[in-house]
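**Q** could you work out the structure for the sequence below:
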Amino acid sequence: MEIEKMMLSVLRNLVFVTLIMGCKAAKAEEFNYNGVRGPSHWGDLKEEWKTCGQGRHQSPIDVIKRDIEIYPNLGKLHKSYKAANASLVNRGHYIMVRWAKGAGTIHVDGTNFTLRQCHWHSPAEHTIYGRRYPLEIHMVHQTEDNRTAVIGILYKYGRHDTFLAELMNQMSALSHEMEPEAEETLGIIDPKQIKLGSRKYYRYTGSLTTPPCTEGVIWIIVDKVRTVSRDQVRNLVMAVHDGFGRNARPTQSENGRIVELYTPRYGNSKNHN
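**A** Modelled structure (predicted):
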């Protein structure tokens, strides 16, 4: 009889814990990339997210070269990055390297934007002539008045990426943490390890690619497609709590926006392969 009571008590506790964990998970998962909380529904989930459905200048987009205007006067992208303390954070929908106090700046339109974090989307969110690559990194910069500029770099399968290679051990440990915003200290991380590979870049005005989809974001997409190994992409996908192996928002309508191309030498950009 006592044993039965003990078993019943344990069962009740297990049910209680399961319910609590279920509530936490439901609360943490405010949006995802499929089903009723997927991208086509983001604008309906919260009033403050309505721009996701109603905005006219949304991201990502398909970069179609025939619609691009060459702007040699945009000038070289001026970066002034520095190594700084960072942490690795699992946001549930992507893995992020966060520099709490910033890691240097980029200079855009006469303004310095401080590098705050970088994160990955698989597959890539921006496409080139309709082609979607397996990975994209977003380097997110902000001003003190919360203006945002993002550098996007696309990756195809090939040799491993050296920046990701240094993070794999911590990323593996983080994948076992089920708490929202699980975090691992990285120590000093130098963002200059993230190689752009080209001075050419596309630029347009868009939005955040996750809710609340805020517009007015300056997007800078590097022209060169870099390489990443299949194992690295697989590890990134496995580390994300979402679990479906995809965290890319579909491309959005350009709605008449101009995509500008900076190239040091006036002429057409090379074809991607």
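
**Q** when you work out contacts or count neighbours from here on, use the C-alpha atoms and nothing else.
**A** Fine.

**Q** just the strands from the stretch 101-250 of the chain, written as ranges.
**A** In the stretch 101-250 of the chain, the strands defined using DSSP state E, counting those that start in this stretch lie at 104-108, 111-121, 127-128, 135-142, 148-157, 182-189, 201-207, 215-222, 226-228.

**Q** and for comparison, fold this next one:
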Amino acid sequence: MKKNWRVCLSSMFAIFLVVSATGCNSQPATSKTTNTSSSTISNAHAVVQKSPHWSYEGDQGPEHWGELEQDFAACGNGQEQSPVNIEHTHLEASHTQQPLQVHYTTAKASILNNGHTIQINTAGPGNTIVVDGTRYTLKQFHFHHPSEHQIDGKNAEMELHFVHQSDNGRTAVLGVLIQRGTENKAFNSIWSKLPKDTTSQDAALEEGINLASLLPKDLHSVRYNGSLTTPPCTEHVNWTILEQPIKMSADQISRFATIFPDNHRPVQQLGARELTADK
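**A** Next up is the predicted model:
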């Protein structure tokens, strides 16, 4: 009996030592906070997230966005999602669609790498577009590699998105496809400041940006109702895709691709939506 008592006491002492050691080595749990508001355009690529809770690959990639958070549900079950494949055989000529009006000037701007793209924030209310009678003010523009929208099943090298908001909170995005070609000097002031790593805040660009020079001369467009192409994939976004692309040199494209090898969402089903073209 005395021997069994000593064995029991020895075992209890060993267990006590293990529990004590485990408690000393444990780390306190950390919590992550994210901004998932779907009501403001500032969250479309705008929030810098040190530990991004969505990405363009793996378990947090586009096919899983709708599962990651309740606020992202539209990414998985939305009926009017973007981007789409613009097939010319599906284009319908609109007799009521008004020509796109672009009122862009030279603007002060700042640049950041938000972990998902390079974003340029513009200051002031002076740069606007008018889409079918509604005026939208430019808030920011950013880039995707390769393009998100397809033309007849083919992606362009890159795509540029100008994100706007109306006075009543509606969102309109102007998309410009980028093909490989000659150097585009209009982007030199931006490309000279491309942040390679995620930045905690945007940095002012010394030179103002001539926004009109970033667009092609021909503003004929295709329009459709869609969504943001990043979480939360909010719908009721007015999309305008210019038919004429702009060009960038292979070096310019490569410099962006080095930072973001692939930051595009695959095309979504068009469904019953119409693709309307200018007359």
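
**Q** select, out of the strands of the stretch 101-250 of structure 1, the one closest to I3 of structure 1.
**A** Among the strands of the stretch 101-250 of structure 1, strand 182-189 comes nearest to I3 of structure 1, with 38.1 Å by CA to CA.

**Q** any chance of the strands of the stretch 101-250 of structure 1 in TSV, plus distance to N13 of structure 1 and mean neighbour count?
**A** Below are the strands of the stretch 101-250 of structure 1 laid out as TSV (distance: least, CA to CA, whole Å; neighbours: other CA atoms under 10 Å):
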stretch	distance to N13 of structure 1	mean neighbour count
strand 104-108	49	18
strand 111-121	38	21
strand 127-128	49	18
strand 135-142	43	22
strand 148-157	46	23
strand 182-189	25	16
strand 201-207	45	23
strand 215-222	46	21
strand 226-228	46	20
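
**Q** biggest helix in structure 1 by residues?
**A** Ranked by residue count and defined by DSSP state H, the top helix of structure 1 is helix 2-28.

**Q** what about the longest helix in structure 2?
**A** Criterion DSSP H: the longest helix present in structure 2 is helix 2-25.

**Q** tell me what the following helix or strand past the longest helix of structure 1 is packed against?
**A** Downstream of helix 2-28 of structure 1, the first helix or strand assigned by DSSP states H and E is helix 42-45. Helices and strands touching helix 42-45 of structure 1, by 3 or more CA pairs under 8 Å, 6 or more residues apart in numbering; DSSP states H and E, are helix 51-54.

**Q** now the helix it packs on: which residue numbers in structure 2?
**A** Residues 74-77 of structure 2 are the counterpart of helix 51-54 of structure 1, counting by TM-score structural alignment.

**Q** and that stretch, how far from structure 1 on average?
**A** With the two structures superposed, stretch 74-77 of structure 2 lies on average 0.4 Å from its match in structure 1, counting by mean CA distance after the TM-score superposition for structure 1.

**Q** quick check: buried residues in that stretch?
**A** Judged by neighbour count (16 or more other CA atoms under 10 Å), stretch 74-77 of structure 2 contains these buried residues: A74, C75, G76.

**Q** in a markdown table, list those residues along with distance to D167 of structure 2.
**A** A markdown table is the format used below for these (distance: CA to CA, whole Å):
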| residue | distance to D167 of structure 2 |
| --- | --- |
| A74 | 24 |
| C75 | 26 |
| G76 | 29 |
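
**Q** for these, which one is nearest I86 of structure 2?
**A** Distances from I86 of structure 2 to the buried residues of stretch 74-77 of structure 2, taken as CA to CA, are shortest for C75 (19.8 Å).

**Q** which residues sit in contact with the closest residue to the closest one other than its chain neighbours?
**A** Spatial nearest neighbour of C75 of structure 2, chain neighbours left out: G66 (4.7 Å); criterion: CA to CA, 6 or more residues apart in numbering. Neighbouring residues of G66 of structure 2 by CA atoms under 8 Å, 6 or more residues apart in numbering: F72, A73, A74, C75, G76, N77.

**Q** if you set the cut-off to 7 Å instead, what comes out?
**A** F72, A73, A74, C75, G76 (CA atoms under 7 Å, 6 or more residues apart in numbering).

**Q** which ones are touching the third one?
**A** So that's A74 of structure 2. G66, P232, C233, T234.

**Q** trace the second one over to structure 1, please.
**A** Under the alignment (TM-score structural alignment), P232 of structure 2 maps onto P212 of structure 1.

**Q** how near is the residue nearest to its match when sequence neighbours are not counted to Y33 of structure 1?
**A** Nearest residue to P212 of structure 1, sequence neighbours excluded (CA to CA, 6+ apart): W49, at 4.5 Å. To Y33 of structure 1, W49 of structure 1 is 15 Å away according to CA to CA, to the nearest Å.

**Q** which residues touch stretch 248-264 of structure 2?
**A** 56, 116, 144-148, 178-184, 196.

**Q** which PyMOL command selects the buried ones in the residues you listed?
**A** In PyMOL syntax, the buried subset of the contacts of stretch 248-264 of structure 2 is picked out as below (16+ other CA under 10 Å):
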select buried, resi 56+116+144+145+146+147+148+178+179+180
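
**Q** now the two most distant members of the contacts of stretch 248-264 of structure 2.
**A** Largest separation among the contacts of stretch 248-264 of structure 2 by CA to CA: Y56 and T182, giving 28.8 Å.

**Q** and which of the contacts of stretch 248-264 of structure 2 is nearest L211 of structure 2?
**A** Closest approach to L211 of structure 2 among the contacts of stretch 248-264 of structure 2 (CA to CA): N184, at 13.1 Å.
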